[in-house]
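S.K.: Have a look at this fold, sequence not included:
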């Protein structure tokens, strides 16, 4: 399945009050792996960015002054996402803005005509009822490194959301067991880092002693996060731990 993890930044919170999209960020996944294909575009709005919004994403009116209008990038953007399942956190917000921009610019289709949508906020609320489920809270919950996220940004947030989505849906994130300190591995704090696409096909015929130790550390982390329910640490007979 082709999926596009998407995020936008805007001039304000309500498209029906004339607010515009000012940044679009997308990362592509196929078969639950990042392909390396992205779409990223800043957009010049029809109105000024509100100060409150600037404090969130840091994108100023001056920075956007020479950027293309939505009408100029609309076709390219639609072509990138067409036919995919869009993975969005609080999808109603982003889809509402995109649909309003399409309407303003006379485009005949809406997101529902072009893509399916998966809302990770709805997934998170179902899985973690009564808890904070914003992106920062989910990163803390799943041990995903977002220390470089000082301000919101559409492309950065979509990259982080890809990791969150994979953890939310119970699959392995794009990580490998690497030597301590290597990019894409697990550091001493147990923080998960994303790996680049050229690592995914790396074959390791036999794990080294160090890799086995890191594997055991990872399983211990899973066991802790699942309240002792990590099946790989049990032999399946009487719930006894595997030694």
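M.R.: That came in fine, so what should we check first? Predicted, not measured: the structure shown is a model, and the values here were computed from it.
S.K.: going forward, measure contacts and count neighbours with C-alpha atoms only.
M.R.: Will do.
S.K.: distance of residue 21 from residue 113?
M.R.: To residue 113, residue 21 is 20 Å away according to CA to CA, to the nearest Å.
S.K.: Give me the more crowded residue out of these two.
M.R.: Per other CA atoms under 10 Å, whichever of residue 21 and residue 113 has more neighbours is residue 21, with 25 against 10.
S.K.: Included below, for side-by-side comparison, is a second structure:
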């Protein structure tokens, strides 16, 4: 379980303004909202990548802030993070990029053979051929393949929680649908808790058990996909209709 407790964060202006949110164990939870409303910041607070000005995060009962480095390390070991645009290291090949997802404490205990098996399994899980991609640099891969390598890096450590930061950004509708099917399959097969920040509302509604919408740094909606679709909140409805229109335009441009 992940609990976001009265989170506040400001840069030049408030980005998170008292967000209270609970993600249940084993569920797929989507986070929507206009650009700049704190979605990615919320995700990063989960593992201490961005520290809130006020409030805290609990992961399986552990307080992420104020509990010391050992607790933070324990939290991070159970979380896999899929960064926006994959965030692969250009100077490393696919093998080396995926290997970085294995926690250091575990990496020291694994033999070369065991590391190889983990990396191959992770690439297989995301439908990439290890033989073909392992020696390649990120620059030699397509956008969709880079996304999959980033996902392999997130799952290679066998986490209990997966955090997805705009996993389909920059992809065409065909690849977007393929990555969303992969997210749902992995979440179910690996039996993990998933939090998915996404701009693709329809995809998020199809994937997730529950969804939330942030607006102006505050929680505007939290509930089921059906509840989101039927919401009579004018802000929620206007956002959903605007995003649906933009998605339809994108599909027309691709066609």
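M.R.: It's in. Being a predicted model, the structure only gives us computed values, none of them experimental.
S.K.: For the two chains, what TM-score is obtained?
M.R.: Once superposed, the chains reach a TM-score of 0.30 (TM-score structural alignment, normalised by the length of structure 1), with 136 aligned residues with a CA RMSD of 6.3 Å.
S.K.: all strands for structure 1, in order.
M.R.: With strands called from DSSP state E, structure 1 shows them at 2-10, 21-30, 33-42, 85-88, 116-119.
S.K.: Then structure 2?
M.R.: Applying DSSP E to structure 2 gives strands spanning 2-10, 14-23, 28-32, 54-59, 62-63, 79-82, 161-165, 193-197, 210-215, 218-223.
S.K.: Take the ones you listed and write them to CSV, including distance to residue 114 of structure 2 and mean neighbour count.
M.R.: Compiled in CSV, the strands of structure 2 are given as follows (distance: least, CA to CA, whole Å; neighbours: other CA atoms under 10 Å):
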stretch, distance to residue 114 of structure 2, mean neighbour count
strand 2-10, 31, 19
strand 14-23, 33, 19
strand 28-32, 30, 26
strand 54-59, 29, 19
strand 62-63, 30, 16
strand 79-82, 19, 25
strand 161-165, 22, 25
strand 193-197, 25, 25
strand 210-215, 37, 23
strand 218-223, 42, 18
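S.K.: Could you export those as CSV, including distance to residue 145 of structure 2?
M.R.: Formatted as CSV, these follow (distance: least, CA to CA, whole Å):
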stretch, distance to residue 145 of structure 2
strand 2-10, 30
strand 14-23, 29
strand 28-32, 23
strand 54-59, 31
strand 62-63, 35
strand 79-82, 14
strand 161-165, 16
strand 193-197, 19
strand 210-215, 27
strand 218-223, 33
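S.K.: what about stretch 63-72 of structure 1, start to end distance?
M.R.: End-to-end span of stretch 63-72 of structure 1 (CA to CA): 18 Å.
S.K.: swap in stretch 196-213 of structure 2?
M.R.: 12 Å.
S.K.: do the same with stretch 76-86 of structure 1
M.R.: End residues of stretch 76-86 of structure 1 are separated by 16 Å (CA to CA).
S.K.: can you list the residues that contact it?
M.R.: With contact meaning CA atoms under 8 Å, 6 or more residues apart in numbering, stretch 76-86 of structure 1 is reached by 1-6, 39, 114-118.
S.K.: go again using 6 Å as the cut-off
M.R.: 2-5, 114-118 (CA atoms under 6 Å, 6 or more residues apart in numbering).
S.K.: from the residues you listed, which two are the most distant?
M.R.: Pairwise distances across the contacts of stretch 76-86 of structure 1 (CA to CA) peak at 14.8 Å, for the pair 5 and 114.
S.K.: Show me which of the two is the more surrounded one.
M.R.: residue 5 (29 against 16).
S.K.: Now list the buried members of the contacts of stretch 76-86 of structure 1.
M.R.: The neighbour-count test (16 or more other CA atoms under 10 Å) applied to the contacts of stretch 76-86 of structure 1 identifies 3-5, 114-115, 117-118 as buried.
S.K.: okay, those residues in a markdown table with distance to residue 140 of structure 1 next?
M.R.: Conversion of those to a markdown table gives the following (distance: CA to CA, whole Å):
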| residue | distance to residue 140 of structure 1 |
| --- | --- |
| 3 | 24 |
| 4 | 23 |
| 5 | 20 |
| 114 | 33 |
| 115 | 30 |
| 117 | 25 |
| 118 | 21 |
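S.K.: For stretch 27-35 of structure 1, list every residue counted as buried.
M.R.: For stretch 27-35 of structure 1, a neighbour-count test (16+ other CA under 10 Å) marks 27-29, 32-34 as buried.
S.K.: Turn those residues into a markdown table, columns for distance to residue 139 of structure 1.
M.R.: Shown next, in a markdown table, are the buried residues of stretch 27-35 of structure 1 (distance: CA to CA, whole Å):
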| residue | distance to residue 139 of structure 1 |
| --- | --- |
| 27 | 18 |
| 28 | 20 |
| 29 | 19 |
| 32 | 18 |
| 33 | 18 |
| 34 | 18 |
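S.K.: Could you single out the nearest of those residues to residue 164 of structure 1?
M.R.: residue 32 (11.9 Å).
S.K.: Tell me who's in contact with residue 124 of structure 2.
M.R.: No contacts exist for residue 124 of structure 2 under CA under 6 Å, 6+ apart.
S.K.: do residue 87 of structure 1 as well
M.R.: 4-5, 118.
S.K.: Relative to residue 78 of structure 1, how far out is it?
M.R.: According to CA to CA, residue 87 of structure 1 and residue 78 of structure 1 sit 15 Å apart.
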